[in-house]
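Chemist: Fold the following, please.
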Amino acid sequence: MNWDQIKGNWTQIKGKAQQQWGELTNDDLDIIEGKREELVGRIQERYGIAKEEAEKQVDDFTKKCE
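Modeler: The predicted structure follows:
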């Protein structure tokens, strides 16, 4: 699944995102609205990790959504 598909199905996929990143709140997920860069930024903020690591986690998440 590519990111455009994830964005289009964000309502269904955000539950999986919350399972993956439990520190993200429902409000975070609503604000993200399927935007990849917003998700990366929120993960960085909540977990205190580097952007590269957050992007790697998002890439792994994208592969798991297939």
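
Chemist: Every contact and neighbour count from this point should use C-alpha atoms.
Modeler: Fine.

Chemist: Tell me the spacing between Asp27 and Arg42.
Modeler: To Arg42, Asp27 is 11 Å away according to C-alpha to C-alpha, to the nearest Å.

Chemist: okay, the two: which has more neighbours?
Modeler: For Asp27 versus Arg42, the count of surrounding residues by other C-alpha atoms under 10 Å is larger for Arg42: 20 against 8.

Chemist: List of residues touching the helix or strand encompassing the more buried one?
Modeler: Per DSSP states H and E: Arg42 is located in helix 36-47. With contacts defined as C-alpha atoms under 8 Å, 6 or more residues apart in numbering, helix 36-47 is touched by 3, 21, 23-24, 28-29, 32, 49-51, 54-55, 58.

Chemist: Also this sequence, please, to line up against the first:
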Amino acid sequence: MDWNRVEGSWKQMSGKAKEQWGKLTDDDLTEIKGNREQLEGKIQERYGKTKDDVRKEVDDWYDRQNW
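Modeler: Reported below is the predicted structural model:
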């Protein structure tokens, strides 16, 4: 997995992240700046999920993107 793609195109990807995780605010997405650990942390914070669940969710989301 090449997370650098997400970081490099975060402005476009942040919209897709917002579609997937609607509880993330625009401020959250701006703060995250494509950083995977920050994304996972915010998802955990907003949804109350475990770290392992969030990691799998983010992996699945990444795999569904049209690269």
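
Chemist: Nearest residue to Gly8 of the first structure in space, ignoring adjacent ones along the chain?
Modeler: Gly34 (7.4 Å; C-alpha to C-alpha, 6 or more residues apart in numbering).

Chemist: where's the residue positioned nearest the centre of the second structure relative to Val6 of the second structure, distance?
Modeler: What sits nearest the mean C-alpha location of the second structure, by C-alpha atoms, centre = their mean, is Leu39, with 4.5 Å. Note on Leu39 of the second structure: its distance to Val6 of the second structure, by C-alpha to C-alpha, is 11 Å.

Chemist: Check whether Asp60 of the second structure sits in a helix, strand or coil.
Modeler: Three-state call for Asp60 of the second structure (DSSP: H, G, I helix; E, B strand; the rest coil): helix.

Chemist: Measure how buried it is and give me the count.
Modeler: Counted with other C-alpha under 10 Å, Asp60 of the second structure comes out at 11.

Chemist: What's the separation between Glu45 of the first structure and Lys63 of the first structure?
Modeler: 23 Å.
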